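1. predicted model, plus sequence, below.
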Amino acid sequence: MTTTQNYAVAGMTCGHCEVAIRSEVSEIPGVIEIDVSAQTGRLAVTAEQALDDAAVVAAVNEAGYQASRS
């Protein structure tokens, strides 16, 4: 069973931002799909099991942006 969690991301302005976030979030174990859009400021993460919000927020922070569950 998969689960998708949505986040609002502050600070994204371009495709490079999307790539940076995708790269960091993809390192979280169990993540199977990442949909990130600088245009909408949204991140959707699909995983094999429920994700730890703190892990996603930390990954986005590592990329240089701020995320919150939406």
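-> Received it, and whenever you're ready, just let me know what you need.
2. use CA for all of it now, contacts and neighbours both
-> Noted.
3. Ala44 reaches Glu18, doesn't it?
-> No - contact criterion CA atoms under 8 Å: Ala44 and Glu18 do not qualify, at 11.8 Å.
4. any residues in contact with both of these two?
-> When contacts are counted by CA atoms under 8 Å, 6 or more residues apart in numbering, Ala44 and Glu18 have Val36 as shared neighbours.
5. more neighbours: those two, which one.
-> Neighbour comparison, Ala44 and Glu18: the larger count goes to Glu18, with 21 against 17 (by other CA atoms under 10 Å).
6. put this beside the first:
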Amino acid sequence: MRNVILVRNLNNQEDAKRIEQALSQTRTDYEVNLEKQCVVIEGNTDMVAVARKVINDLGFRIL
């Protein structure tokens, strides 16, 4: 299942890299879309929960 997490203040490549590095440490299948300010997660609700926690822990606000 494909899930989209909208991330507020995902404005530049440095922010995208921070999220990518953090998510690479998990088992989530993800894609960071800087243009649309979102992270696309492929997987079940557990994977989405993990990704949301990681993004939140980095200090980004999830919409």
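-> Perfect, thanks for sending it. What you see is a predicted model; the values in this text were computed from it and never measured.
7. drop the TM-score for these two in here.
-> Here the TM-score for the pair of chains, by TM-score structural alignment, normalised by the length of structure 2, is 0.74; 62 aligned residues with a CA RMSD of 1.8 Å.
8. now do the buried residues in stretch 28-44 of structure 1.
-> 31, 34, 36-38, 41-44 (16 or more other CA atoms under 10 Å).
9. relative to Ala44 of structure 1, how far out is Glu33 of structure 1?
-> Taking CA to CA, to the nearest Å as the measure, Glu33 of structure 1 falls 8 Å from Ala44 of structure 1.
10. so which residue is dead centre in structure 1?
-> For structure 1, the residue sitting closest to the mean C-alpha position, by CA atoms, centre = their mean, is Leu43 at 4.8 Å.
11. separation between the closest residue in space to Asn12 of structure 2 that isn't next to it in sequence and Asp46 of structure 2?
-> If the residues on either side of it in the chain are set aside, Asn12 of structure 2 comes closest to Leu34, at 7.0 Å by CA to CA, 6 or more residues apart in numbering. Going from Leu34 of structure 2 to Asp46 of structure 2 by CA to CA gives 23 Å.
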